[in-house]
Structure formats: structure tokens, C-alpha cells
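In: next comes the sequence, and after it the predicted model I'd like to discuss.
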Amino acid sequence: MPDPISWEFAWPYLLAALAAGYLLGSIPFGLVLTRLAGLGDIRKIGSGNIGMTNVLRTGRKDLAAATLVLDSGKGAAAALLAYWWGGPDPMIVAGFGAVVGHLFPVWLGFRGGKGVATTLGTLLAVSWPVGLAACATWALVAALFRYSSLAALVSLAASPIFAWFLRGNLQLVQFAAILAILVWSRHLQNIGRLLRGQESRLGQKAAPKADAPDRKP
């Protein structure tokens, strides 16, 4: 474990961790992969989102899997690199930065994805039991109901509870709660569609869009 950072010098470390995490989280892997595959702009396909769920709607399961791995990996990488560099506090800050970067990427005019995979990857890095429990909850809800958005909402709402019972660490509970609030705030339209029974199911293909994205998951 790295030596603790003196609080006299903490803020430069934390700001650097936040900036690095944000820039790493801002990389829009779903958009990059679909363009490299010749599918065009994923923001003009299906729901218009850049994440794994919308990439899956193109019918390319390989690209969806790669997007999932890379989006979760950037959250985990940001947290782990910051931990190696400066310890637990920079790890938390960098993980938060990665999630914010995915939600509001500078490269895409601050219009990004829903942050589910990046949040789960961050939780796995910060506390693997909590992250694993959240991932298992996502997989279970997705398998039972076939709604990616519902799985995300349930798993992330449960993550602070997992943090409390599995770790008993108040800072971790607060961190998980903040990430859950961020992700929930990006799912307000999804919640409305779920209540109306209009939400798209996992793997449902979608035609290219001619108009602006409506920001489904």
C-alpha cells in the first residue's frame, strides 16, 4: 500500500486524480468501436446512447461485450492507478472522476452515456465484494426481466446497502450512494418508460435514427 498523503499536500493529489479519472472516463469506447466497425455513429442508432445496451441493439454482440469490458475497465483502471499512485483517497476521487467523465465527456460536448458499466467497474476496484454483489444483482435482474435500465437502477440502489453490510465503511457507503444518485439521474426517462411499459428490452434491435437521440439506455 502506498504511504499516506500528508494533508498539507493532499489537494494537488486529489485534483490530479480527479482530472486523470475524468479524462480516462471520457473516452467513448462504444462510439469508437462502432465507428471502427463501419456501423457509423452509434448516437444515430437505436436510443442514441453510447453504452453497451445500445451497441447491443446493432446486433453486434462482440462489440457490445467489448464496450462493456472497456467502459467498466476505465472506471477500474482510474481507481486502481490512483490507488497505486496516492492511496485510498485519490482512488475514490479518480473513480468518481471516471464516472463523471463517462456521463459528461468533454470530447462529445458533455453528452455521454448512463455510466452503469463505469460505475460497476469503479466499485469492483474500490471494493471488490461490493462491486461483485452489485454486478450479480444487475445480472439477476437483467436475466429475470430483460430490462437493462431496471437492472442498473436496482443494482446501484442496492450498492450502498452492500457497502454497509459487506464492509461497514461509512465512506464507502457514501461513495456508492453518490454514484447511484448520478446514475439514477441519467435514467429518469427510462423510469418513465418502465412505468408506462414502453421500455426496450435487452437485445432488441433498433433501426438507425434520422432525428436527434432521445437518450434511452
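Out: Here it is on my side, so go on.
In: going forward, measure contacts between C-alpha atoms and count neighbours the same way
Out: Fine.
In: which parts of this structure are helices?
Out: 10-25, 29-36, 52-56, 61-86, 88-103, 116-126, 128-145, 148-167, 170-185, 188-196 (DSSP state H).
In: need those in CSV with distance to Arg43 and mean neighbour count, can you?
Out: As requested, those are exported to CSV (distance: least, CA to CA, whole Å; neighbours: other CA atoms under 10 Å):
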stretch, distance to Arg43, mean neighbour count
helix 10-25, 18, 21
helix 29-36, 8, 18
helix 52-56, 9, 27
helix 61-86, 14, 22
helix 88-103, 14, 28
helix 116-126, 17, 29
helix 128-145, 23, 18
helix 148-167, 18, 21
helix 170-185, 19, 19
helix 188-196, 17, 14
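In: and the comparison structure, right after this:
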Amino acid sequence: MITETLLILTAYLIGSIPTGVIVGHIRGFDPRAVGSGNIGASNVVRAGGPGAALMTLVGDALKGAIPVIIARAAGFPVTTIAWVGLATFVGAICSVFLFFQGGKGIAAALGIWLAISPMVILFALATFAVVVAISRITSLASIAAAIVLPPAVAILGLPHQYLLLAILMTALALFRHRENIQRLSRGEEPKFQLKRSDSAAS
């Protein structure tokens, strides 16, 4: 019991690592002072460019995957693995290192579910790709990908503990996107646009 508790607490701490802030510090900027103020890759790209955004995305996905991989490799039961996944996700959106602030948790969720069941991610990524292709709004695509998690877990017949994990993660992801949802309802959410270089524009 003590070992499982320590594992869950460690998962929360790993999830709390503010990858975007660390990448920004290395690159000489703070994502919290740019754009939406979010520390995820979609905001990091505004100040740091694609390279910094990729580093943030990979780092966030790894911090989601590593605790789950460790729990599974150590032979812990499904219930413990689900708790580890939830603790990691909570750390990503409510980091102890950022005074319980954090990102939207989408990249961390990517890593968590890649470690649990990559097939779930195929459902989510397909949904994300379709929605962003149609709307060009990344927040809407992220919300849609989060919503598809529980049905994907149910369709794949995964243990009920993972279904509960998916439901909780979706609820938390929607809560973290509440401002985006409000802007979407008002038609004010910005669309994704590739920035052209000055030379290309001229």
C-alpha cells in the first residue's frame, strides 16, 4: 500500500514538471507571458517556434507515459495503473511547481494513453485531425479528441477502471478548456494559421 501511494505521488510530481516553462527558459522566453499564457506546445510555438513547441510536446507526452510504463512494468494491478494515470494528468493541469496552475493536459494525456492502449490514441488523433481540418481551430479539435476518449475505451473493451479514468480525464480536460468553450460559443476562438515569413509575404 505504501509503495502504491508513493508511486501515485511520484506520478503526480512527474506530471507536474512544467515542460513548456523549462523549454521557454532554455530558449529565453516565458510562455506564461505570451499569447494565451498557456504552457503547452500550442502556445509555446508563438514565442519559441516549431522547435520549442516540438520539445514541449515530446516532453509533456513523455511525462505522461513514463509513470504509467513504470507502473505496468512493475506489475501493479489495473486499478493502481489507472490511479497513476490520473495522478499524472492532474499534475499536468495542476502543477505543484506552478502554484497549482498548469497546462490543458492534452499532450500528457497522449502519453498516458499511449502507455495504456495506443489504439485509444488512434481514435483521438483521428478525431483531432478531422476536426482541425474542417474548423482550423486547435482548441475545438482538442476538446473533440477528449470527448471521444470514453467511447473509444468502451468500444475497445478495456477494463472498467480505464473507462472511469477516461471519463475523469475528459471532464478535467473540458474544465481546463472552459475559457475556450466560452469563446467558441461566442464565435471568438481564433483559427490556426501558419505564419508566413517576411520574405514570402513580400
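Out: Yep, it's here. Source: prediction; values computed, not measured.
In: superposed, how do the two chains score by TM?
Out: The TM-score (TM-score structural alignment, normalised by the length of structure 2) is 0.89; 194 aligned residues with a CA RMSD of 1.6 Å.
In: let's have the helices of structure 1 in a markdown table, adding distance to Gly46 of structure 1.
Out: Formatted as a markdown table, those follow (distance: least, CA to CA, whole Å):
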| stretch | distance to Gly46 of structure 1 |
| --- | --- |
| helix 10-25 | 23 |
| helix 29-36 | 13 |
| helix 52-56 | 6 |
| helix 61-86 | 14 |
| helix 88-103 | 18 |
| helix 116-126 | 18 |
| helix 128-145 | 19 |
| helix 148-167 | 14 |
| helix 170-185 | 20 |
| helix 188-196 | 14 |
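In: relative to Lys205 of structure 1, which of these is closest?
Out: Among the helices of structure 1, the nearest to Lys205 of structure 1 by CA to CA is helix 52-56 (7.6 Å).
In: in structure 2, what stretch matches that closest one?
Out: Mapping helix 52-56 of structure 1 onto structure 2 (TM-score structural alignment) gives residues 41-45.
In: in space, what's closest to the residue nearest to the spatial centre of structure 2 - neighbours in sequence excluded?
Out: In structure 2, the centroid-proximal residue (CA atoms, centre = their mean) is Ile106; its distance is 1.9 Å. Using CA to CA, 6 or more residues apart in numbering and skipping the chain neighbours, the partner closest in space to Ile106 of structure 2 is Ser142 (7.1 Å).
In: equivalent analysis for Ile69 of structure 2, please.
Out: Ala115 (5.9 Å).
In: equivalent analysis for Arg27 of structure 2, please.
Out: Excluding the flanking residues, the one nearest Arg27 of structure 2 by CA to CA, 6+ apart is Gly48, at 6.9 Å.
In: that older thread, for the helices of structure 1, which one sits closest to Ile45 of structure 1?
Out: Closest to Ile45 of structure 1 of these, according to CA to CA: helix 52-56, at 7.8 Å.
In: which strands or helices does that closest one pack on?
Out: In terms of contacts (3 or more CA pairs under 8 Å, 6 or more residues apart in numbering; DSSP states H and E), helix 52-56 of structure 1 is packed against helix 29-36, helix 61-86.
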